[in-house]
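1. need a structure here:
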Amino acid sequence: MLKLRNISKFHRSGDIETTALHQIDLEIEPGEYLAITGPSGCGKSTLLGILGLLDPPSCGEYWFDGHNVAGWSESRLNLLRRGRIGFIFQSFNLIDDLSVAENIGLALEYGDVPVRERKQRVDEAMHRLGISHRAGHRPSQLSGGQQQRVAIARAIVSRPALLLADEPTGNLDSAHGDEVMRILRDLNREGTTLVMVTHSPAHAAQAARTLRLLDGKILVDALAV
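-> Now for the predicted structure:
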């Protein structure tokens, strides 16, 4: 499904160039559950951004469903990304002026999903995450765990094949974090390809495969025992 070949990412500030990723080779099969770990600044979020077509690599090839998308225009990437990739962020990224249902529905706003089906999908996502009774609430009226449930519902409402999660439990207490991990495991068991960045060894251990980065390079790529 996903194949990276000799992917590097450089950042330049004036005359100074820093390397975020260095010659990454990686393949992710459909239905895999991959955890990306490593110290702060090692390139985890940069790699996730490249996988999600949000951040172009400086060099190398990125094959997404048989297409080498490195160098594609932003408009072409948007079309490819739409409905196929879901994102879950540590900071939730909810719009406080919108209700729970409206926040979730944003993921379907620019697709070709009919209005009636859009409402049905939002209702199904809210039911699955146990937040139907919060449909009319604003994010500021919710706990952190409830906000993350809304963020997950928004990520899955378009039924993406690939779900990318960047520290999805980072702002949650242990109980809510464990619940989010259970939801992610369930989604993976149903066939969703899941790639998660995490600092938690316990959460990384729940993945079928762990990738450890250091200084922008893959240090370990191991299957779960």
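
2. CA atoms for contacts and neighbours, from now on please.
-> OK.

3. residues contacting stretch 33-40, please?
-> Contacts with stretch 33-40, where a contact means C-alpha atoms under 8 Å, 6 or more residues apart in numbering, come from 44, 188, 193-199, 204, 207-214.

4. show me these that map onto helices.
-> Within the contacts of stretch 33-40, residues falling in helices by DSSP state H are Lys44, Asn188, Ala204.

5. separation between the last one and Ala222?
-> Read that as Ala204. To Ala222, Ala204 is 11 Å away according to C-alpha to C-alpha, to the nearest Å.

6. for the first one, same thing?
-> Separation of Lys44 from Ala222 (C-alpha to C-alpha) stands at 16 Å.

7. and the helices in this structure?
-> Here the chain has its helices, by DSSP H, at 44-51, 74-81, 100-105, 115-128, 144-156, 174-189, 201-204.

8. contacts for the first one next, please.
-> Pointing back at helix 44-51 there. Contacts of helix 44-51 (C-alpha under 8 Å, 6+ apart): 2, 20-21, 36-38, 55-57, 164, 166, 195, 197, 213.

9. contact partners for Ile130?
-> No Ile there; residue 130 is Gly. Per C-alpha under 8 Å, 6+ apart, neighbours of Gly130: none.

10. redo that, cut-off 10 Å
-> Going by C-alpha atoms under 10 Å, 6 or more residues apart in numbering, Gly130 touches Glu124, Gln146, Arg149, Val150, Ala153.

11. and those, which two are the farthest apart?
-> The span of the contacts of Gly130, defined through C-alpha to C-alpha, is set by Glu124 and Gln146 at 16.2 Å.

12. neighbour count winner among these two?
-> The residue with more neighbours, out of Glu124 and Gln146, is Gln146; 20 against 15, by other C-alpha atoms under 10 Å.

13. go ahead and confirm the more buried one touches His176.
-> Yes - if you go by C-alpha atoms under 10 Å, Gln146 and His176 touch, sitting 8.7 Å apart.

14. give the burial count for Glu27, as a bare number.
-> Neighbour tally, Glu27, other C-alpha under 10 Å: 12.

15. shouldn't it be in contact with Arg5?
-> Yes - using C-alpha under 10 Å, Glu27 makes contact with Arg5 at a distance of 8.7 Å.

16. anything in contact with each of those two?
-> In contact with both Glu27 and Arg5: Tyr62, Trp63, using C-alpha under 10 Å, 6+ apart.

17. another sequence for comparison is provided below:
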Amino acid sequence: MFKLRHLTKTFRTGDIETTALDRLDLDIEAGEYLAITGPSGCGKSTLLGILGLLDAPSGGEYWFDGQDVAGWSEKRLNTLRRGRIGFVFQSFNLIDDLSVAENIALALEYGELPARARRERVAEVMERLGLAHRAGHRPSQLSGGQQQRVAIARAIAARPALLLADEPTGNLDSAHGAEVMRILRELNAEGTTLVMVTHSPEHAAQASRTLRLLDGRVVVDAMAA
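-> Below is the predicted model of the structure:
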């Protein structure tokens, strides 16, 4: 499904150049559950951004469903990303002026579903994540765990093939974190490819495969026992 070859990402600040990813090679198969670990600054979030077509590599190849998308224009990447990739972030990224239902519906705004089908899809994911009774609430009226469930509902509303999660439990207590991890495991079991950045060894151990990065390179690539 995804193939990276000699992928490099550098950032320049003034005269200083920093290498975030260093000639990285990686294959991710459809339906995998991959956890990406490593110390702060090792390139985890940079890698996730490139996988999600939010950032472009400085060099190398990124094959997305048989197409090398490295060097594509932002417009082409937006078209490819829409409806095929979902994102779950540590900070929730909800719009407080919108209700729960309206936040989830944003994921379908630029798709081809007619209005009635969009409403049905939103109702479906709210029911699945136990949010139906909160449909008219604003994010500020919800607990952290509920807000993250809204973020997951928004991420899966378009039924993406790839779900990217960047420290999805980082702002949650242990009980709500465990609930989020259960939801992610269920989505993966249903066929969604899941790539998760985490600092938690316990959460990484739930993945079928763990990648450890150091200085922008893969130092461990291990399948679950």
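
18. circling back to that earlier point, so which of the helices of structure 1 is nearest Arg12 of structure 1?
-> Across those, closest to Arg12 of structure 1 is helix 44-51 (C-alpha to C-alpha), at 14.6 Å.

19. mean deviation, the closest one versus structure 2?
-> Aligned to structure 2 and superposed, helix 44-51 of structure 1 gives a mean residue distance of 0.2 Å (mean C-alpha distance after the TM-score superposition for structure 1).

20. burial measure for the nearest residue to Ala101 of structure 1 once chain neighbours are set aside, as a count.
-> Leaving aside its sequence neighbours, Ala101 of structure 1 sits nearest to Ala135 (C-alpha to C-alpha, 6 or more residues apart in numbering; 5.0 Å). As a burial measure, Ala135 of structure 1 scores 18 neighbours (other C-alpha under 10 Å).

21. enumerate every residue touching Ala135 of structure 1.
-> Neighbour list for Ala135 of structure 1: Ser99, Val100, Ala101, Glu102, Asn103, Ile104, Val122, Asp123, Met126, His127, Val150 [criterion: C-alpha under 10 Å, 6+ apart].

22. over to Val180 of structure 1?
-> Leu129, Gly145, Gln146, Gln148, Arg149, Ile152, Pro168, Thr169, Leu172, Ser174, Asp186.

23. same question, Met223 of structure 2
-> Leu34, Ala205, Ala207, Ser208, Arg209, Thr210, Leu211.

24. 7 Å instead, please
-> Ser208, Arg209, Thr210 (C-alpha atoms under 7 Å, 6 or more residues apart in numbering).

25. of those residues - the most surrounded one?
-> That'd be Thr210 among these, by other C-alpha under 10 Å, with 23 neighbours.

26. wait, doesn't that one sit right on Ala222?
-> Yes - under the criterion of C-alpha atoms under 7 Å, Thr210 of structure 2 makes contact with Ala222 at 5.3 Å.

27. and the residue nearest the centre of structure 1?
-> Compute the mean C-alpha point of structure 1, and by C-alpha atoms, centre = their mean the closest residue is Leu164, 1.7 Å away.

28. how close does that one sit to Pro39 of structure 1?
-> On the measure of C-alpha to C-alpha, Leu164 of structure 1 and Pro39 of structure 1 end up 19 Å apart.

29. next, count neighbours for Ile152 of structure 2.
-> Neighbourhood size, Ile152 of structure 2 [other C-alpha under 10 Å]: 26.

30. nope, Asp221 of structure 1 is what I was after
-> Per other C-alpha under 10 Å, the neighbour tally for Asp221 of structure 1 reads 15.

31. how about the one 4 residues further on?
-> Applying the criterion other C-alpha under 10 Å, we find 6 residues in the vicinity of Val225 of structure 1.

32. neighbour count: Lys44 and Ala222 of structure 1, which is higher?
-> When Lys44 of structure 1 and Ala222 are compared for neighbours, Lys44 comes out ahead with 28 against 12, by other C-alpha under 10 Å.

33. what is the equivalent residue in structure 2 for Lys217 of structure 1?
-> Here Lys217 of structure 1 is matched to Arg217 in structure 2, going by TM-score structural alignment.

34. stretch 55-67 of structure 1: end-to-end distance?
-> Per C-alpha to C-alpha, stretch 55-67 of structure 1 runs 16 Å from first to last residue.

35. buried set for it?
-> Pro56, Pro57, Ser58, Cys59, Gly60, Glu61, Tyr62, Trp63, Phe64 (16 or more other C-alpha atoms under 10 Å).

36. could you do stretch 182-194 of structure 2 as well?
-> Under 16+ other C-alpha under 10 Å, the buried positions of stretch 182-194 of structure 2 are Leu184, Leu187, Asn188, Thr192, Thr193, Leu194.

37. what's in contact with it?
-> Ala30, Gly31, Glu32, Tyr33, Leu34, Ala161, Leu162, Leu163, Leu164.

38. ok now that stretch, how far from the chain's centre?
-> 12 Å (C-alpha atoms, centre = their mean, to the nearest Å).

39. again with stretch 17-33 of structure 2
-> With C-alpha atoms, centre = their mean, you get 14 Å for stretch 17-33 of structure 2.

40. how about stretch 121-141 of structure 2?
-> With C-alpha atoms, centre = their mean, you get 20 Å for stretch 121-141 of structure 2.

41. cool, and stretch 78-97 of structure 2?
-> With C-alpha atoms, centre = their mean as the basis, stretch 78-97 of structure 2 stands 8 Å off its chain's centre.

42. quick one: end-to-end length of that stretch, please.
-> 25 Å.

43. what lies in contact with it?
-> Taking C-alpha under 7 Å, 6+ apart as the rule, stretch 78-97 of structure 2 contacts 52-53, 103, 138-140, 147-148, 151-152, 155-156, 158-171.
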